[in-house]
Every structure is written in structure tokens, then in C-alpha cells.
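Asker: Can you look at this prediction? I've put the sequence above it.
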Amino acid sequence: MAEKTRLEIEHTEALGQLARRTANLADAQAQLRGDDRLTDQAVLALIRAFNTEIKETAAFLADAFEFEKKDGAEAPSDLDTAEELGEVHERTTEILGPELVALLRTTDHHGDPALVRLAFQGGMVEYARWMSASWFFEDPEDEQLLADIYQHVRAAQPQAVAGRWRALTHTHVQELIHGAPELSDYFIDAFVNVLLTAGFRSSAAALHAVVGERFADRIAALVRLAIGLNKAVGAEVTACELKVLSAAPGVPFDAETMIDLVDGAPQAGEAVLCTCKLGLSRADKEDGAWTKTTLLKPTVVMQSGLEELLAQGDSTPTKTNSKP
């Protein structure tokens, strides 16, 4: 009787161990399959929502500031020194490129902020693209080690394994470094630099405070979308590689990978002025080879179509003549 009882206990324990191992195996298989919480179509919807928010925010801000007239020359500045103004122009050029910056500096925006609106869009697009691909929202040079490691993992492992590594690393590295990221200052700086470059009369510190306070809700919406897009691309889709697209200012127009906003048949090799809408691509690895599909082409503005674009006089949601 005692022997029978012992065998029954051992049998029960063995069944319990088998059940636990089966559950663990099922969990491991699910992870290796790259079971995703989002589809690429869900991320595409997020991109489109972000593009809408960028366009509306650019229009809202551009019409909220009244510029003084320019008499064929760059407007005077309230910045303390020429060196400070030069730094503003340099930072703006890093995001928007020299051609758009030159236009901002010399164009008269009094009564018609269309070019300022376009520059706002271009700045938000570039920051959004960078934020979407960031590991922990720091300088790209500081993130290069993780990027290099991931390239090796992608080359050596199946996509399911590499994607799972990316998702886990992406999630935990942000928690270890600083928890919830503070991204609002990036957008505020972009707005301030565009306004000062366009000739708006203010000090940088005063304008930064005004923008941060008056447009806090708009900026908070941009930050929420940026964090959501970063999480979606970095941690919630593992079965493939998704990449948010924009065309850098100055690169040649390519109809295979871009859309011209004005659709004015850009000349061969003509350079992009800026990107005003984000795009999205998908890459899949099969039998060691990568295939890339463009799910949404980024929308760009060309120098040749700028005059027509500005002449269209797109309506904007608000207008205030009070100078901050």
C-alpha cells in the first residue's frame, strides 16, 4: 500500500512538471514566433494620425505669431549677439537644410506665414522620425553602441529572435536610463528656432517660455504620438522591421520612394526642400535575405513647386493678431 501511494505521488508530480514545461514551451514558442501586439497596418494608422497632428499644429502656431514687414532684407533680431543669432541659424539648418533656412531669413512673412508653417512641419517631421527610431531618446552618437549590437543580432539570428531581442532591450533600456522621456523641449526648440530664423522679434528665452506655455496641449499631443510611435516600432512589432521615413533636405527626389506634395513633376535630380509628411517601410527576412516594402511614401516639397504651394493659401484653424 505504501509503495502504491509513493508511485501515485511521483506520478502526480511528474504530471505537474510536464504541465509546467508544456506551458513554458508554449510561451517560448510564442516569443520565437514574434507574436505581436500591433500589426504594420496599426502602425500605419498611427503615422497618418501623427501627420495630421503635425499639419494642424504647424498651421495653428504659424497663425499665432505676427511678423514685422521685411524690406527686401533680413529683419532685425532681439537676440543679444550676432553669435547667438548664428547659433540659432545653425541649429535650424541642421534640421531644415540651408535652402529653407535662407528662404525663411529673406522672405517677408508679414500677413502670410505659409513658409513658416511649412518650416514648422519640416522640423516636426524630422524630430518625429528621429524619436521613432531612438533607443532611449539621447544623442544618436550615445545610442550607437546599441544600434551596432542590433545590426549584428539581425545579421546572425532569425527575425523572430532578433525582433524579440530588440523589443526586450528597447523596453528595459528606457526604464533603466530615465523612465518617462522628456521630449517637449525638442519640439519647443524647433518652433523657437524657426520663428527666430524667420525674423520674429523676441529673445530666445522669452519665446521658449511663451511657446511652451501657450501651446502646451499641442506639444503634449505631439509627445504622446512620438512615444507611442517609438514603442510601436521598437517593442510592439517583432515579426518584421518597421522604419519611419522622411527625406533629408537636399537629397535628390526619387519618385519610387517619395511623393511630391505639389505633384509638379520635379526635374531629374532636383533636391528635396523638406519633408512635410512621414512615411513607413517594412522589411522582412526570409532565408537570410531581406525584402523591403514601402507602406507609405513620405511627402516632400520641392523648390520648383514652392511658389505654387505658397500661392494656394491653405486655410488655417486659427488667427490671432496679438504679438506674444
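Answerer: Received, thanks.

Asker: contacts, neighbours, all on C-alpha from now
Answerer: Will do.

Asker: Give me the contacts around the helix or strand hosting Val272.
Answerer: Applying DSSP states H and E as the criterion places Val272 in strand 272-277. With contacts defined as Cα atoms under 8 Å, 6 or more residues apart in numbering, strand 272-277 is touched by 51, 55, 96-97, 99-100, 118-119, 121-122, 125-126, 246-253, 298-303.

Asker: Got another one to weigh against that:
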Amino acid sequence: MLPVANLHLKDLYDTTVEFFALRSPSFLFAGPSAAPTHESENCRALTPVPDPIARLTRECSSLRERLDVAESRQQHSTCTCQFSQQSPLQPLMRRQLDLTKNELSTSKIEVLRLEERCRMLERLLRETKDMLKARDTEIEKLKREREQQRTLDHRHRSDASLRYQFRSQSQRDKEESLSPPNSISPRPDSTLLAIYGHNHSLSNFRNGHRRDGSGTSSIISIASSEEERAQARAFELFLTRTDAWSGAQILQAVHDINSEILQFAASATETCSFERDAHTLAAKNSQAIQDTAARLGPQITRILSTRDHSQDPILVQLALQGCVVACIARALSSFCIGWPSKADSVILQVYAYMYATEPQPTSSRWRSLTHKHIHKLYPTLEDYGNNDLVETILRWIADVLTVAGCTPSLSTSHSSPSSSPHISQSLPHSNSLSQLQLNQPSFTKEALRARFGDQVRRIAKSVTKLAQVTREEVMSTNFDLVAVGYTDTFDSHLMQDSFADYSTSRGSVLLTSEFGLRCTTKKGGVAGMSVVADGKTDDGIERRLLLRPRIVLESVLDVLDPK
């Protein structure tokens, strides 16, 4: 038993020794001088036992390093994802922010515009209320005056009736006093009775005649009262009648006419070519120069005939605008466009006197009815007026172009059939072409009618329509188109220089390039009442300049020829 136990103990001992020997520093790091022993040789021959703690420590450190690497990689990927997610979101948010800011600014501008429009509408509403209140006051005043006049007429009729009755009674008393019953007379009693009976019958006849007269006067008074009521109803109809066109609509119509005139002048200028020796060509047309000087003035005529327009024809375009404006202004100066001048002058004198002495509703009513019934009596008068205005504009335009030395350009000229094929088939030399153009008339009314007839007719219809509206459809005031004559003095408050932004306004007025608009209202029904309007006073008349006319001064030459 013992040897076996010793054997096991020995094995255990050897194993323990081997365990500690393997972990002994002296064993691991023994010097080379140490003598080898049998035990050491046995120990070297033993198989090393792995250390679990070191292995676990190494595994833990390895796992910790791997965990740190994984965490660092995860953090790096998270930051990269966040950066990649934030980078496209930031421009999108900025764009949304910019869009929101733009919408906010647009909304603010819209709110300001709506507030301004609201204030304007409120102001217009107040003005309309004031105008209606003034009209109601005027109506009430006229009603009171009519009632007073009716009361006075009734009182006069009553006084006349009383005087007639008193006169009849006195006549009756006088007749009775002339026939006493106990008077001494050589006549027999039968004669006295006959005379008394005759006087009595005469008195009865006069009394019956007085009764018949009172009945007739009552019938006349009833008829006159019915007539007064009918007149009052008709008068109230015109007093309470509203204007068919507002001031803003009439102002827009004037702007449209100015635009059409500008387009026509520009188109006519583009179709022209200009010779350098235009004064030589203009000298051969002395009649056109005289007519243009009488219509537009000698200064603009001299400038047109002496300047070279081949480089810059702006003066020709301005002259065409002034020519059309002057022609339309002359047509609108009449009471009815196309009406004979003698009859028209008489109607104008009547209307001017009525406007000065009667209230605004009365004169407006007469003006509307007269203008309307003239056109009803003469249905073709409107067409005649349009055609006459078109022909006058074309004739004046042809004279202006002739004075300026204009010749139709080959691309847009409307020549006669006999001359057109010749020019199109073989074009002569430039010198011979210039000589040919100098020998031919520059422009004719027929050529202008063929090229610009529809455009001029459109302008004439717009003018006649505006004249019909201002004379028939507007009762509260008078609207007049304003054009400045070449003899008038420049006033910046009443007119506007077309080239004021480019040079100093100086010199006399050459022409009017665009119409203005003036509103004239009779405020007082009695002459002598002073009303202040736009710095000017007049007898009960208020004048307001709604649109200043645009004019051209002599200073335009400083812009065209700078020194």
C-alpha cells in the first residue's frame, strides 16, 4: 500500500515542482554557467502548462481593443452619416427660408398696396358723398324757390281777384247811385221804370260776366299748375341724373387718343426718307409752307424747312403730332363736329351766355338736349364729321411732310400703277433717283389715305365719341381737351415740357404734342360769386386741370444740337 502511495505523492510532487518550476524566474532566466543537472534536464523535458490567467488577460485585452476599434468606427460612421444628412438639408432649409422671406415681403407689399387702394376708395367715397350732398342741397334749394314762386303766383292771382271784385262792387254802387227812385224829371213814370230796368239788367249781366270770368281764371290756374308740375318732374329728372362716364374714364380716353396720335406720327415718319438738300425741295412748295405756318406757326415751319432730317427725324415726328393735335383741337372748338360754322357760332354764343347766367344743371340740360336733337335731325352728321376730320388731318399731314422735304421710301411707298412697275423693274442710279424724287411731289393726300387711312379714321372716331360723351352724357361738369397755341407763353403750372429732363425749358412754344384735360364746374348760380380753384378765381366757376398738355419748346434744339 505504501509504495503505491509514495508513487502517487511523487507524481504529485513532480507535477507541483514542475508547475512552480515553470513559473520560477530562476528557472526561466537561469544563467549559462549553471551546471546542468539531471533534475534540470528532466524539467526541460517536461511539457509546459498553459497559463489560464494570462490567456484570459490577453483575450480580454484583445476583446477590449476590438471593442474600442468597433466603437471608434461606429462613432466615425455616425458622424459621417450626420454630416452627410445635414449637408443636403442646410441648402434646402436656406431655400425654404428665402422663399418664406420673399413671400413675407410680397405679402407686406400687397398689404401696403391694398391699404393705399382702400384709402383711395375711402377718399373717393367721401368726395362722392360730398358731391351728392351738394346736389341734394341744390335740389332742395330749387324746390324751395319753386314753392316760393308758386306761393307768389297764387298770392298775385288772389290779389287780382280781390281787386276785380272790389272794382265790380264799386261799379255796382255807382250804378245804383245814378238811379234814385224819387228824382224829379219831366219824363213819365214808365220811362223811369224802363231806365231803371235797363240799369238793373246791365248790372245783372256784369255780375254774370264776373262769375264766368272767375270760372275761366280757375281753369287757367289749374292748367298752369299742371304745367308747372310737369316741368318740375322733367327738371328733377335731369337734376338727379348721374353721369354716364366718370372723370377717370374720360381721362383714360384722352390718354388713348394721345397714344394713337403718337403711333401714327411714328409710323408716318418711318415710311419717309429725307434728302440732305430738303430746303431746296421745300422752296418749291411755297403754298404748303404758307399753310403750315398759318396752322402750326412760323417757327416750327422754319425749323422743318431748313434743317437736315436725314440723320434724326424726331422733329418731323413731333411736327406730325402737333399737326394732328391742332386739327383735332380746331374740330372740338365747335359745339357740334361737322355742323355749319354760322349755325354753330350762334349755338355757341347761346350756350356761353346760358352757362354764365344759369346754374350748372340747367346749362348742362340744354347742352345735352341740343346736341342730341341736332344729331337726330341730321342722322348722317356724325359720319360727315368723321370724314371731314379725316380729310383735314391727311391734308395737313401732307403739307407738313412736304415742308420737311420727305419722300416716300421705296419699300413702303404707294405709287400709282403706272410708275410702280417701272421703279421695281429697273432701279436708276442714285443721282438720277434723287433727281426723280425732287421733281415729283413728296407726298399726296391719296398716298397717305391708302397707307394710313384706317389709322387716322380710328383717331377721328375716338375724338367724335369723346365729344358726344362730354356734351350729352356728363351733367355735373364740363370736360374740355386742352391744347397750347404757338402764341401762348410757357407756364410750368399749366403745361409740361416734353424735354424738360434733357435741357432747361426756354424759348417760345413750338407745338403741342399731347392733349391735356380740364374740368370746369359752375358752383354758384348767381354771377359775382368768387370761387378759388387751382390758384385762380372766377365768377362762380371752378377750373381744375386734370392733365397738363405736353408741349415742345425752342430748347429742343439744344437737345438735338448739343454744343
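Answerer: Yes, it's here. Just so it is clear, the structure is predicted and the values come from calculations on it, not from any experiment.

Asker: TM-score for these two?
Answerer: Superposed pair, TM-score by TM-score structural alignment, normalised by the length of structure 1: 0.79. Supporting alignment: 281 aligned residues with a Cα RMSD of 2.6 Å.

Asker: Give me the mean distance between the strand holding Val272 of structure 1 and structure 2.
Answerer: For strand 272-277 of structure 1, the mean deviation from structure 2 after alignment is 0.7 Å (mean Cα distance after the TM-score superposition for structure 1).

Asker: Relative to structure 2, which residues correspond to that strand?
Answerer: Using TM-score structural alignment, strand 272-277 of structure 1 lines up with residues 509-514 of structure 2.

Asker: what are the ranges of the helices in the stretch 151-300 of structure 1?
Answerer: Ranges of helices in the stretch 151-300 of structure 1, per DSSP state H, counting those that start in this stretch, are 159-177, 184-197, 204-214, 216-231.

Asker: and the shortest one, what does it pack onto?
Answerer: Read that as helix 204-214 of structure 1. Applying 3 or more Cα pairs under 8 Å, 6 or more residues apart in numbering; DSSP states H and E, we find helix 204-214 of structure 1 packed against helix 184-197.

Asker: Which strands or helices does the helix it packs on pack on?
Answerer: Counting by 3+ Cα pairs under 8 Å, 6+ apart, helix 184-197 of structure 1 packs on helix 82-96, helix 98-106, helix 114-133, helix 204-214, helix 216-231.

Asker: in it, what counts as buried?
Answerer: Of the residues in helix 184-197 of structure 1, 184, 186-197 count as buried by neighbour count, 16 or more other Cα atoms under 10 Å.

Asker: what comes into contact with that helix?
Answerer: So helix 184-197 of structure 1 is in contact with 77, 88-89, 91-92, 101, 104-105, 116, 119-120, 123-124, 127, 202, 204, 207-208, 211-212, 219-220, 223, going by Cα under 8 Å, 6+ apart.

Asker: Next, the angle from the strand or helix carrying Pro91 of structure 2 to helix 360-377.
Answerer: Assigning secondary structure by DSSP H and E places Pro91 of structure 2 in helix 52-177. Helix 52-177 of structure 2 and helix 360-377 meet at an angle of 90 degrees, taking axes from the mean of the first three to the mean of the last three Cα atoms, to 10 degrees as the criterion.

Asker: What's the first helix or strand after the helix ranked longest in structure 1?
Answerer: Ranked by residue count and defined by DSSP state H, the top helix of structure 1 is helix 2-33. Moving toward the C-terminus from helix 2-33 of structure 1, the next helix or strand (DSSP H and E) is helix 40-62.

Asker: average gap between that following helix and structure 2?
Answerer: Its matched residues in structure 2 lie on average 0.8 Å from helix 40-62 of structure 1 after superposition (mean Cα distance after the TM-score superposition for structure 1).

Asker: which residues of structure 2 does that helix align to?
Answerer: Counting by TM-score structural alignment, helix 40-62 of structure 1 lines up with residues 247-269 of structure 2.
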